[in-house]
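Participant: Here is my input; please provide its structure:
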Amino acid sequence: MHSSFTRLQNVFGFFTTVAFVLGAFIAATDLGSARSPSGVIKTDNIQVVKGRPHYYSSKKEEYAIIRFSLEADLSSLFTWNTKQLFVYVTADWTGPGNTNNSAVIWDSIITNPSADHLQNIGPVAMKKLKRSAEGKSIAPDRGILKLKNQKPKYQITHPSGKIAETANVTLKLHYNVQPWVGLLTWDMDKSFGMWNAMSGGVSNLFTLPALKSKDNKDKNAAKNKTKGKKP
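Facilitator: The predicted structure follows:
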């Protein structure tokens, strides 16, 4: 006869097998939900200054501050298995020797109504989230982003300390879907089944301006003063 310990092991093994199969089935249901994310992003104001980009920086270096506008529809990424959506914007450019550079300048977390309690937000914002989710499994405005002249959360730097006048820079919109059960999925370059690649989400090419310095300000002020004089 089997001992009590052996029987307990068998029950636990059966339970974990059932849980694994059920979890795999739940994760597979995401493949049947269409994804069609889209976005339009453009730059509003770009500055390159020299200083300490972070409080812990030990030396002064050049860093870029990029303000942008964004309109995106990521609502199709929310299903009953979506826990939260991580959205972020990167600045990408090719450096010397065809090296690819990418730096995150802004990010945000958008939770599913059933996961709002996991987000550390204020009571007023929490009331709005609960109100938007009343009677709905997923609020229709989840994943709709409309940002104008958005200030970046992070400045762009480079290990060399030089970044002014960098050419062929683009802003790109990215997302990461975090499900309740299953694998993390990121934005895709190509469509797969019912999951479509991001439509748009890339800005036009632009060049970072020259370093903003006191000398440049004095020269511009002198030019404006000269233009203001009457002959």
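Participant: alpha carbons only for contacts and neighbour counts from here, please
Facilitator: Noted.
Participant: which stretches of the chain form strands?
Facilitator: 38-51, 61-73, 82-95, 99-111, 144-150, 170-179, 185-186, 199-200 (DSSP state E).
Participant: buried residues in the third one?
Facilitator: Applying a neighbour-count criterion of 16 or more other CA atoms under 10 Å, one finds 82-85, 87-93 buried in strand 82-95.
Participant: Let me have those residues in JSON lines, adding distance to Thr226 as columns.
Facilitator: Output for these, formatted as JSON lines (distance: CA to CA, whole Å):
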{"residue": "Thr82", "distance to Thr226": "61"}
{"residue": "Lys83", "distance to Thr226": "60"}
{"residue": "Gln84", "distance to Thr226": "57"}
{"residue": "Leu85", "distance to Thr226": "54"}
{"residue": "Val87", "distance to Thr226": "48"}
{"residue": "Tyr88", "distance to Thr226": "45"}
{"residue": "Val89", "distance to Thr226": "42"}
{"residue": "Thr90", "distance to Thr226": "41"}
{"residue": "Ala91", "distance to Thr226": "38"}
{"residue": "Asp92", "distance to Thr226": "39"}
{"residue": "Trp93", "distance to Thr226": "38"}
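Participant: for the helix ranked longest in the chain, packing partners?
Facilitator: Across the chain, the longest stretch assigned as helix under DSSP state H is helix 4-28. Contact partners of helix 4-28 among helices and strands, from 3 or more CA pairs under 8 Å, 6 or more residues apart in numbering; DSSP states H and E: none.
Participant: That helix to strand 170-179, inter-axis angle?
Facilitator: Using axes from the mean of the first three to the mean of the last three CA atoms, to 10 degrees, the inter-axis angle of helix 4-28 relative to strand 170-179 is 140 degrees.
Participant: Now do the buried residues in helix 4-28.
Facilitator: Residues 26-27 are the ones in helix 4-28 that count as buried (16+ other CA under 10 Å).
Participant: just to revisit the earlier point, so which of the strands of the chain is nearest Thr17?
Facilitator: Among the strands of the chain, the nearest to Thr17 by CA to CA is strand 170-179 (20.6 Å).
Participant: please give me the structure for this one as well, since I'd like to look at both together:
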Amino acid sequence: MQSMELPLVLFTVLSQAAIGLVLMNAVRLHAGPGGGNDRKEWTLAAALMGVGIAASLFHLGHPLESYRALAHLEKAWLSREVLAAGIFFALAALAAFTGREKGSPVLVWAAVLAGLSALLASGMTYAPPALPAVNNALPTVFFLISAVVLGAGFASWFAATGSQPLLARILVTALVVGLVVRLTVPCAWLSGSEIMRQTGMAWLGAPLYWAHIALMAACLGVLWKKRTIPVWLPILALAGELAGRAVFFSETIHTAVNIGAPY
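Facilitator: Predicted structure coming up:
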């Protein structure tokens, strides 16, 4: 990819934060009644997805013709990503607009299905054969970890006191898994093909990669000490995910870099 792709960084991270919020809403719904303010939570989810979609338009050469992205649903993951993200946004906006303090379980699970579909489509969209290091399930894994980290973090703003320990445990688990995956994967790439090796070296040599690792570790340290999620911690986690996503787009090496050059 080898460019910052700021519109895509914002779209993917913010949309995954929105999806994560709804996932955490569903988890709390399944765990039993625990109070909280679903209306405000849905409003934030809709706002995050809306801002993300708006940001993604700046990636297009002709933003007013963005509807054409839906033209190839039968064969293009990008088209499916756009459709699923649009459905999720509509459901979140509907839930926020209806103004109910407690959301409808049907609406919650419909939004979860749309959100997971959007996340899977995003993972497939950014896993092309021309990027050997991520031409696999890794983008989906990265995106799911981001959704859980940010979802659990921001959900703590709205959840009742009884649900806070559950969200803290989910966030700790997601951060530990995220750290293991993000530290292991670039090292594994070093023993792969030439392009994968170059990708591993690029990631390990990127300051933003280490900033992401440091911010995740800092969040984990705060949770270990406080045993709960401070109100400012989700912002710190968001900064980390933005840094990590910038590395994903800017430091993942394309096969075109070695065209005409012997390996």
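Participant: Would you report the TM-score computed for these chains?
Facilitator: Once superposed, the chains reach a TM-score of 0.28 (TM-score structural alignment, normalised by the length of the first structure), with 106 aligned residues with a CA RMSD of 5.6 Å.
Participant: picking that back up, show me which of the buried residues of strand 82-95 of the first structure is closest to Asn45 of the first structure.
Facilitator: Closest to Asn45 of the first structure out of the buried residues of strand 82-95 of the first structure is Ala91 (13.8 Å), distances taken as CA to CA.
Participant: Tell me who's in contact with that closest one.
Facilitator: Counting by CA atoms under 8 Å, 6 or more residues apart in numbering, Ala91 of the first structure touches 102-105, 169-172.
Participant: Pick out whichever of those sits closest to Lys219 of the first structure.
Facilitator: Val169 (27.2 Å).
Participant: neighbours around Thr184 of the second structure, how many?
Facilitator: 11 (other CA atoms under 10 Å).
Participant: swap that for Val49 of the first structure, sorry
Facilitator: Count around Val49 of the first structure with other CA under 10 Å applied: 19.
Participant: mind listing the helices in the stretch 1-150 of the second structure by residue range?
Facilitator: Applying DSSP state H, counting those that start in this stretch to the stretch 1-150 of the second structure gives helices spanning 6-31, 38-56, 77-98, 105-125, 138-155.
Participant: Any idea which of these gets closest to Leu220 of the second structure?
Facilitator: It is, among the helices of the stretch 1-150 of the second structure and with distance given as CA to CA, helix 138-155, at 10.9 Å.
Participant: Give me the angle between the closest one and helix 105-125.
Facilitator: Using the same axes, to 10 degrees: helix 138-155 of the second structure against helix 105-125 is 140 degrees.
Participant: tell me the angle helix 138-155 of the second structure makes with helix 6-31.
Facilitator: Going by the same axes, to 10 degrees, helix 138-155 of the second structure makes 60 degrees with helix 6-31.
Participant: Show me what helix 138-155 of the second structure is packed against.
Facilitator: Using 3+ CA pairs under 8 Å, 6+ apart: helix 138-155 of the second structure touches helix 6-31, helix 105-125, helix 164-189, helix 233-251.
Participant: picking up where we left off before, can you convert the helices of the stretch 1-150 of the second structure into a markdown table and add a column each for distance to Leu175 of the second structure and mean neighbour count?
Facilitator: A markdown table is the format used below for the helices of the stretch 1-150 of the second structure (distance: least, CA to CA, whole Å; neighbours: other CA atoms under 10 Å):
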| stretch | distance to Leu175 of the second structure | mean neighbour count |
| --- | --- | --- |
| helix 6-31 | 14 | 23 |
| helix 38-56 | 21 | 22 |
| helix 77-98 | 25 | 21 |
| helix 105-125 | 19 | 20 |
| helix 138-155 | 7 | 25 |
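Participant: Any chance of JSON lines for those, columns distance to Leu220 of the second structure?
Facilitator: Formatted as JSON lines, the helices of the stretch 1-150 of the second structure follow (distance: least, CA to CA, whole Å):
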{"stretch": "helix 6-31", "distance to Leu220 of the second structure": "18"}
{"stretch": "helix 38-56", "distance to Leu220 of the second structure": "24"}
{"stretch": "helix 77-98", "distance to Leu220 of the second structure": "29"}
{"stretch": "helix 105-125", "distance to Leu220 of the second structure": "24"}
{"stretch": "helix 138-155", "distance to Leu220 of the second structure": "11"}
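Participant: Nearest to Ser250 of the second structure among the ones you listed would be which one?
Facilitator: That would be helix 6-31 among the helices of the stretch 1-150 of the second structure, by CA to CA, at 9.7 Å.
Participant: For Val185 of the second structure, find the nearest of the helices of the stretch 1-150 of the second structure.
Facilitator: That would be helix 138-155 among these, by CA to CA, at 8.8 Å.
Participant: what does that closest one contact?
Facilitator: 12-13, 16-25, 41, 119-120, 122-124, 126-127, 167-168, 170-171, 174-175, 177-178, 229, 233-234, 237-238, 241.
Participant: quick one on the thing from earlier: out of the buried residues of strand 82-95 of the first structure, the closest to Val48 of the first structure would be?
Facilitator: For the buried residues of strand 82-95 of the first structure, the nearest to Val48 of the first structure is Ala91 (13.9 Å; CA to CA).
Participant: Roughly how far does the closest one sit from Lys50 of the first structure?
Facilitator: Distance from Ala91 of the first structure to Lys50 of the first structure, counting by CA to CA, to the nearest Å: 19 Å.
Participant: likewise Asn10 of the first structure?
Facilitator: 66 Å.
Participant: same thing with Lys83 of the first structure?
Facilitator: Lys83 of the first structure is 40 Å from Lys50 of the first structure, where distance means CA to CA.
Participant: All set, thanks.
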